[in-house]
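Enquirer: Sequence first, predicted model second:
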Amino acid sequence: MRRPGSWSSVRYGRWDGTQEIEVDVSEIFDEIADALLYHGDPMSALRELMNRGMRTKDGGDILGLKEVLERLKQRRSELFGKYDPSGKASEIDNAIRSILESERRALEEYLEAASNSKDAPRIAQAEELYLNDQLTLDSLGPSIASKIQSLGNYDFLSPTAKRDFDDLRESLEREFVEGFFESAKNSLSTMTPEDLENFREMIGALNSLIEAHNANEDTSEAFEAFMDRYGGSFPPGIANTQELLDHLLTQMAAASLAFGAMSQEQQMELANLAQNVNGDLDLSWAISQLMRSLSPMMDSMRFDPRSFRGSDPMSIGQAGQVLDELSQLDSIESYLRSIGTPGDLSRLDFDQISELLGEKEASSLRRLSELTKQLEDAGLIGMSDERLTLSAGGLRAIGQKMLQEVFDDLDASRLGGHDLKRRGVGVDKDFETKPYEFGDPLNLSLGKTLANTIVRQRGGLPLKVEVEDFEIETTEAMVSASTVLCLDLSLSMPLRDNFLAAKKVAVALSTLISTAYPKDYLAIVGFSEVAHVIKPMDLPSVSWDYVYGTNMEDALRQSRTLLRRRSGRKQIILVTDGEPTAHILENGEPFFSYPPARETILATLSEVNRCTKAGITINSFVLDATDYLVDFMNQVAKINRGKVFYSDPSDLGKYVLVDFMAQRTS
């Protein structure tokens, strides 16, 4: 707690990945909005966000699973690129070579000194010793184990060679003992006789336990007794003989990795080496017997020293750490690739991930695990029939997001690019103004708007008008309108990347009418092979139809039926990317043909004529128009006298909403 009268200090600095990322729930919702509309499923949208991550408004990065998996791959590559499993064996070979060179020099110097003495008996003795010892040194076996065994029985002439050999054997002794048993952190030579005897008994008891386990005997009581007495030599949490065996196999794998022992024959040589690195014969035999028992089980470890390509030699302890880290990385990767929801990430050990990969990766996964709960707590999504769905609040939020996106992209040049009459939305102006809100017609009061800019800027030129400065003129009365939005849901829409843009328009238009013109009527008709009415509340979850066919005739017919008893201005807004390829036959069945059949064209134009006679204006917004489609839409416009707009998907929203307001105010 801060002392009374003291001031808290705040330091600012570049975000480096270690700070905790604070993410507003609105940021999360904005990030999934497009995916939510495209897939129509909150969980699919959250999975997509989980995989790609996001950048927060304050400049921080929340890494996605794709980046975290890449970081796992890099860390694994770093480990493989650092160490050389054959390095330890090479290190021992070089040490033995140096010992032999020291001993041979001593023998030569001894023989030379005897020769210089002119003492015949001394010379004879020196020559015999020289020849015998050189023969012994030349006859050392090819393996490290055989060399250690032979040199252990050899009477060194060189004190330096003797000291270096004793140091080498002691270091190897420490490698084996410390690598397998956590309680033995010092050389056995420093143990008291009592400690040494206890250590012998432990390895003997361990060998007996493994032998009984391999014979399929019940070892539960023997295991409990063993761990009660020797449990301090092993990591905590080992619960049974099999888990103890798994731990020992990992240590055996580490020993094999450290000495580059890939085959069982090499591992047996490793056991021979363990047997010859300590003067205590009983203990050496027990350790080598343990390694011999473990060696046949090593096939299941599935590691290959050839994966390593570095230059640093490894001790058994280092090899154990490397294998443990690689195992953890594999386990994390396997889990990350199997998860289905952000909530599944909560089962991860974030402290472990921080230690293995870094705090940025751990913090990102922690934040991703909280995505669903944050949106649920904010009332934007919820569970319905064991399925994640948008709530009423989420529906409003997605609509406002799409509407704001369209209006944010509107500018004077866009508005001026259309033949629009700027008369306001009422019969007469009442000469009052109000701050502009999304959904309001842009009847700007220029004087009030510029005055707001000057106040906000506190003077100065040039004036930079912001949306918050907009002031619009209000009107006395509102003209009601009835609109049906016909939305093409045929398979060509997603295949040509037009589906998301069209769906955004539908959501934005629905939100605009429900918020700015609540007395207006809006219906939505989706069409592909056939047409069907879509409730506005179901719009975010609507997906394309996995069928071929663009049935404009059925869409226009159902729209005309919906508008039959509606008042005010009646219009159909048609959004499509294809010519009519389907219509309804007299028996009620859909007919499909591509290229479009003549009867389909005639049936569609006949419905256009019926809509025209019913006083319904058809304004069409066409994406990716072909010459054939342009010719057809020109016929529609000629019959109905509505407008046809040929738009890019990125401009579709602006075209539809600007034209809608223009039609409403004309």
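Expert: Looks like it arrived, so ask away.
Enquirer: C-alpha only now, for contacts and for neighbours.
Expert: Noted.
Enquirer: Check the gap between the nearest residue to Phe632 once chain neighbours are set aside and Thr665 for me.
Expert: Spatial nearest neighbour of Phe632, excluding adjacent residues (C-alpha to C-alpha, 6 or more residues apart in numbering): Glu579 at 7.4 Å. Distance, Glu579 to Thr665, by C-alpha to C-alpha, to the nearest Å: 31 Å.
Enquirer: another structure for you, compare them:
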Amino acid sequence: MLGYRFTDYQPDPNQQGQSTFDQLLKIFMELMVITSGDVNETLQWMTSLDNQYNITNAEYGMGDFIQELKDKGYITDENAEGSFDPTAKTERSIRKSALEEIFGKLKKSGQGSHKTPHSGAGDEASTDRRDYQFGDSLEQIAMTDSIRNAQINHGLGNFTLTENDLEVNDTEFKTQTSTVLMIDISHSMILYGEDRITPAKKVAMALAELITTKYKKDTLDIIVFGNDAWQVQIKDLPYLKVGPYHTNTVAGLELAMDILRRRKTKNKQIFMITDGKPTCLKKGIKYYKNSFGLDSKILNKTLNLGAQCRRIGVPVTTFMIASDPYLKQFVQKFTEVNNGNAYYSSLKGLGNLIFEDYRRNRRKQFKQ
């Protein structure tokens, strides 16, 4: 029998014992993403919420919260207009909270955590042993095991240590990956009353925080695409806004390939978050646009670029935030010519899908 089971409300244990400021700060950070970093609009929303739901109390009001935000360096009003602006501390906090929300608490496993199925000339020690090979350093030699081998091979009476007796501590091969994350900021990302850009921004911030804190030798470049495509900095992610744009997937892929072409790493990949078909091309200074169905001119150009990415060894993983049959048909064609991956995701599951695919792709070396 299907139905609902009701239980007593249990407060979030993570919020128990938190100060009023910390509880309000969590709401503030969430709204900062939704308002694209507009501090004044965020505080107006919080004031409205306070009037309706009493999120503050008699001892600690919104004025106290705003003053504490200033005192702790989250916002500043030191500008000509006297309005509030976010600080670098706020940007870091937003990225950290996005990482924790989407990926959960990461366990400490040492700096790097570069896992591959291969051993090699890395500097991360493993528990495996192997025979000595010319070029191995003295520090790698496992002396205890090597001496034991000499005793077994030559006896105790005439102790001799030869090259064939030596064993070394193997090291794990460290991979490095260059990733370009493409984010669709066309108008359809907020169309029909559904906010798709906020989850996309959260994923981008979480991925940026993951790479910059856990995979420090990897690179992450972020580009947005609408009628055109351009690169944005990690610090600008909370402030991304959807524009009155069409979807120029070609421009996004061309810029992503140009960025990766300059990277020296062997592992390169593109992640593309989008909710719609390509609808735009740029020819000189003019745009060719068609929002109805799949335009063959735009589609063929997009598929050609997907095939070109495949030839240079750059897989494209597409995360489609939509379920329309004709959109799936486009993604299937694009994935086939690129030999990449595609996911048709709900907004709730988007973060976990990107995380898993990032970790899987970075563990192997793509052949060119």
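Expert: Structure's in. What do you need? Nothing here was measured: the structure is a model prediction, and the numbers come from that model.
Enquirer: TM-score them against each other, please.
Expert: The TM-score (TM-score structural alignment, normalised by the length of structure 2) is 0.72; 288 aligned residues with a C-alpha RMSD of 2.6 Å.
Enquirer: still on that earlier bit, translate the residue nearest to Phe632 of structure 1 into the numbering of structure 2.
Expert: The alignment partner of Glu579 of structure 1 in structure 2, by TM-score structural alignment, is Lys277.
Enquirer: And for Ala255 of structure 1?
Expert: In structure 2, no residue is matched to Ala255 of structure 1 (TM-score structural alignment).
Enquirer: you'd agree Cys486 of structure 1 is in a strand?
Expert: Yes: counting by DSSP: H, G, I helix; E, B strand; the rest coil, Cys486 of structure 1 is located in a strand.
Enquirer: Was I right to think it contacts Val530?
Expert: No: with contact defined as C-alpha atoms under 8 Å, Cys486 of structure 1 does not reach Val530; the gap is 11.9 Å.
Enquirer: what do those two both touch?
Expert: Listed as contacting both Cys486 of structure 1 and Val530 by C-alpha atoms under 8 Å, 6 or more residues apart in numbering are Ala555.
Enquirer: more crowded one of these two?
Expert: Remark: of Cys486 of structure 1 and Val530, Cys486 carries more neighbours, 27 against 24, as counted by other C-alpha atoms under 10 Å.
Enquirer: ok, and the closest non-adjacent residue to Leu323 of structure 1?
Expert: Leaving aside its chain neighbours, Leu323 of structure 1 sits nearest to Ala254 (6.8 Å; criterion: C-alpha to C-alpha, 6+ apart).
Enquirer: which residues touch that neighbour?
Expert: 179, 316-320, 323.
Enquirer: ok, now Lys654 of structure 1?
Expert: When contacts are counted by C-alpha under 8 Å, 6+ apart, Lys654 of structure 1 touches 406-407, 409-410, 414.
Enquirer: now Gly252 of structure 2
Expert: Counting by C-alpha under 8 Å, 6+ apart, Gly252 of structure 2 makes contact with 182, 223-225, 228-230.
Enquirer: Repeat the analysis, applying 6 Å as the threshold.
Expert: 225, 229 (C-alpha atoms under 6 Å, 6 or more residues apart in numbering).
Enquirer: Of the contacts of Lys654 of structure 1, which are still contacts in structure 2?
Expert: Of the contacts of Lys654 of structure 1, the ones still in contact in structure 2 (both residues aligned by TM-score structural alignment, their matches' C-alpha atoms under 8 Å) are 406-407.
Enquirer: which bit of structure 2 covers the helix or strand where Leu107 of structure 1 lies?
Expert: Of the helices and strands defined by DSSP states H and E, Leu107 of structure 1 is found in helix 87-117. Per TM-score structural alignment, helix 87-117 of structure 1 has no counterpart in structure 2.
Enquirer: Would you mark the buried spots in that helix?
Expert: For helix 87-117 of structure 1, a neighbour-count test (16 or more other C-alpha atoms under 10 Å) marks 87-90, 92, 96, 99-100, 102-104, 106-107, 110-111, 114-115 as buried.
Enquirer: What are the buried residues along stretch 398-406 of structure 1?
Expert: Neighbour counts using 16+ other C-alpha under 10 Å place 398-404, 406 of stretch 398-406 of structure 1 among the buried residues.
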